[in-house]
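# Provided below for reference: sequence and predicted model.
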Amino acid sequence: MVRVGIIGAGIVGSTMAYELSRIPGLEIIILEKNPPNHWEATGAALGVLLGGLSQKRGGKHLQLRQASLKRWDTLISELEAITGQPLPYNRHGILELCFDCQAWTKWQGIQGDRQTQGFPLALWSVAEVQAHYPEVATGGLVGGIFSAQDRQIAPIPVTQALRQAAQHQGAKFHFQAQLEPMVTSSGQVRQLSWQHQADQQSQEIDVLVIAAGLGSSSLTAELAATIPLQPVLGQAIHYRCPTPLTQNWPVIQGHDIHLVPILHSSPASPEFWVGATVEFPVDSFAPEQPDPVKLSQLQAQALDLFPFLAQAEVVTTWSGIRPRPVNRPAPIIEPLANYENVYLATGHYRNGILLAPITAQLIATEITQILQP
């Protein structure tokens, strides 16, 4: 039996726990410093799964996006079968509003690439955008790019389902676990110890995966490695509309503003998230406080694009922190230098929800090699 320890039970750590719990010969424990209902980066996300509408024409990162997006389709079905509960999953695609003629020409070229990749795009005229979604303002619009293969989830209920399914398959979660110094020997982490209230526990491990978001920096520092992660703040606004709108909304985005349906809302009074701002800290490693000016700017831009929101009620506003690697691309999915049995699955920045399945699969591939005779 190979014992795998995972630090971090957000959507990345929980997806990993689920995928690894499906592999015979593995014993999985997950340590999370927060209570089960406390969310950090996983709660700081709108759940947009964007693969076809990436402006990258090729390359490794696009391949990761598309592979992960395909896994989400099967993963949602598996989780619903195990938990016996339907999960909020928007299969109505994503619509990109294009306001730039050069960008429109670029999308025409990308369209052929996506057809070959299995992510066909439809290029809509302004009239077609108006016909599908008359609530959207079209002043200055060149056209719309619609990706029927892109998706949207609700991150928190899906993460809860991942945890439930992983536990069903034998994974053991420990919440409010205050980690103590790790026991290392000969280039390996050998044991994890933690406290839960007054209870002291420990577990010998064969493999360690660090999936702790911003907390990954301090954990790797304990292992004499430097993985700097920058906290980038985002804000969003929750709207509730007083009357029904067009049915079957996709995510709609333009000018880097996302209109994201809230999937459990009533068709009689549909609800949306609008977001999210991107607020870099002045001090690279100190989280900022939410900037009310940036929130007001987001609201004004959203009303320009989606004027029907002027009649909608602002239910709440939201802010959260995303971990962004410093001086290197996101995400970080790799072995930790100088350790034979430690892997990193962190620093996903704005794509942690999208890339959680492929991250889990890549780590699972590494670990299953240990099982080879």
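Thanks, I have it. Numbering: from 1, shown residues only.
# make it CA atoms for all contacts and neighbour counts henceforth
Will do.
# Same question for the nearest residue to residue 281 once chain neighbours are set aside, what's its three-state structure.
Nearest residue to residue 281 in three dimensions, chain neighbours excluded: residue 288, at 5.3 Å (CA to CA, 6 or more residues apart in numbering). Secondary structure, DSSP: H, G, I helix; E, B strand; the rest coil: residue 288 is coil.
# so where do the strands sit in the stretch 101-250 of the chain?
121-124, 143-147, 151-153, 172-175, 178-179, 183-185, 188-196, 199-204, 207-210, 229-240 (DSSP state E, counting those that start in this stretch).
# The first one packs against which elements?
Of the remaining helices and strands, those touching strand 121-124 by 3 or more CA pairs under 8 Å, 6 or more residues apart in numbering; DSSP states H and E are helix 101-117, strand 143-147.
# how about those in CSV, adding distance to residue 323 and mean neighbour count?
Listed next are the helices and strands packed on strand 121-124 as CSV, based on distance: least, CA to CA, whole Å; neighbours: other CA atoms under 10 Å:
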stretch, distance to residue 323, mean neighbour count
helix 101-117, 29, 15
strand 143-147, 27, 24
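# Those into TSV, with extra columns for distance to residue 73?
What follows is these, written out as TSV (distance: least, CA to CA, whole Å):
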stretch	distance to residue 73
helix 101-117	17
strand 143-147	15
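# do you know which of those lies nearest residue 85?
Closest to residue 85 of the helices and strands packed on strand 121-124 is strand 143-147 (CA to CA; 27.2 Å).
# and the comparison structure, right after this:
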Amino acid sequence: MKQQSEMILIGGGLIGLSLAVELKLRGATVTVLSRNQQEAAGLVAAGMLAPQAEQIPSGPMLDLCLRSRALYNDWTRKLEEMTGLETGYWPCGILAPVYERPDCTTLPQTPETPSYWLERDAILHQQPGLGNDVVGGWWFPQDAQVDNRRGLIKTLQTAAQELGVTIIEGITVEKIVTSPDQKVTEVQTNQGIFRADHYILTTGAWSGELLSIPVYPRKGQMLSVRVPDDFKSLPLQQVLFGSNIYIVPRRDGLIVIGATSEPVGFTTGLTPQGVETLLSDAIRLYPILKEFPIQEFWWGFRPETPDLFPILGPSSWDNLTLAVGHYRNGILLAPVTAQLIANWVLNAQTDPLLHHFRSDRFQTLR
């Protein structure tokens, strides 16, 4: 089977779907080749939009993340209006408790990125029920969350389908075929050969298996609990971002807890150690969780790069663009990635920020 499309996206996770929708809205013909979405980083994540809580250092990565966070409200509202579905976007703010008081409690900020240090009494007023070890923490009111597993990805899938994007599930790309004149000529898959005018790689943790680029899998295990029915209101009204643990409440009473970070390649499945670590760290931070019924366990693979920055923009081939390596920030960076890559592919428009995320930065480092 041979198929021709104006644009082929190799990878049908969150980044691939976000970009497919953006390209289609701008008039492109788009085909998405999707292998196994259930293992993708977009499903293993908790949906935090946390450039400040993550305390990303000042520089291009922080600039990219803040720009994307600023897009989120309008971007999710547009998707919801298109589909009639809920993305679960919630600008609830993020509270970052700590167990040791830092030497400096003032973080760099602007009027658009306020942060507040709270001593123990103040943080307990902000969020009652924190563990006895908590001595204080930061409040980041501009950080937010989205329900990636039950909301955003389903909304993107529906939007793509309604717009006429061709999505082929269960397809494995086996080889990207190139020519001496620096062009991709076709992709070979377990379902035949596909050809397009332009190709975009959005394969997440599997990118290094198709191209010689430094993207590696980082496994994460997660679980969820639910607020018991006898609670009259939600005990958590904001995300808790602790030491090696985060606790993300949804508006319907589900609470997501994550995530381990394991350099074990593509080793699949849950482990007792991983689950025990999540539970003990979460209960230390917010003890009442030990009484909440467990709902689900899951795992997946984040795409890690040597400098933890994504790889965005042109590749060594004229008609292949890269949008991979988002590591912990794929959900946060989805709207800005879609915007910047669509500008580049369709209009050859290069944003100054893209320069910092080109793939050839690793050749420079070597």
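Arrived safely, thanks for sending. Please read these numbers as outputs of a predicted model, since none were measured by experiment.
# picking up where we left off before, quick check: the residue nearest to residue 281 of the first structure touching residue 234?
No. Assessed by CA atoms under 8 Å, residue 288 of the first structure is found out of contact with residue 234, at 10.0 Å.
# Look at these two and report which has more neighbours.
residue 234 (24 against 17; other CA atoms under 10 Å).
# quick one: the aligned partner of that one in the second structure and residue 186 of the second structure, what's the gap?
Matched across to the second structure, residue 234 of the first structure falls on residue 220, judged by TM-score structural alignment. In this view, residue 220 of the second structure and residue 186 of the second structure are 33 Å apart by CA to CA, to the nearest Å.
# how about residue 280 of the first structure, what does it touch?
For residue 280 of the first structure, the contacting residues are 231-233, 288, by CA atoms under 8 Å, 6 or more residues apart in numbering.
# Name the residues contacting each of residue 288 and residue 234 of the first structure.
residue 279.
# follow-up on the earlier one: my read: the match of residue 234 of the first structure touches residue 301, true?
Yes. Counting by CA under 8 Å, residue 301 is a contact partner of residue 220 of the second structure at 6.1 Å.
# what is in contact with those two at once?
Residues touching both residue 220 of the second structure and residue 301 (CA under 8 Å, 6+ apart): residue 44.
# so how many other residues sit close to residue 41 of the first structure?
Neighbours of residue 41 of the first structure (other CA under 10 Å): 23.
# oh sorry, the question was meant for residue 296 of the second structure
Neighbours around residue 296 of the second structure, by other CA under 10 Å: 11.
# Which strand or helix spans the aligned residue in the first structure for it?
In the first structure, the residue paired with residue 296 of the second structure is residue 316, using TM-score structural alignment. Following DSSP states H and E, one finds residue 316 of the first structure within strand 313-325.
# List the buried residues for that strand?
314, 318-325 (16 or more other CA atoms under 10 Å).
# just checking, what residue in the second structure corresponds to residue 345 of the first structure?
With TM-score structural alignment as the criterion, residue 345 of the first structure matches residue 323.
# same deal with residue 212 of the first structure?
Using TM-score structural alignment, residue 212 of the first structure pairs with residue 203 in the second structure.
# what does residue 187 of the first structure give?
In the second structure, residue 187 of the first structure lands on residue 182 (TM-score structural alignment).
# if I pick that match, what's in contact with it?
Taking CA under 8 Å, 6+ apart, we find residue 182 of the second structure in contact with 316-318.
# again, but for residue 276 of the second structure
Residues near residue 276 of the second structure by CA under 8 Å, 6+ apart: none.
# quick one: the counterpart of it in the first structure and residue 309 of the first structure, what's the gap?
The alignment partner of residue 276 of the second structure in the first structure, by TM-score structural alignment, is residue 296. Using CA to CA, one gets 14 Å for the distance from residue 296 of the first structure to residue 309 of the first structure.
# can you tell me which of the contacts of residue 182 of the second structure are in strands?
Using DSSP state E, no member of these sits in strands.
# In the first structure, which of these still touch?
Contacts from the contacts of residue 182 of the second structure that recur in the first structure, judged by both residues aligned by TM-score structural alignment, their matches' CA atoms under 8 Å, are 317-318.
# out of the contacts of residue 182 of the second structure, who's nearest residue 310 of the second structure?
Taking these together and measuring to residue 310 of the second structure by CA to CA, the closest member is residue 316, at 16.5 Å.
# Nearest residue to that closest one in space, ignoring adjacent ones along the chain?
In space, and not counting its chain neighbours, residue 316 of the second structure is closest to residue 182: 7.0 Å by CA to CA, 6+ apart.
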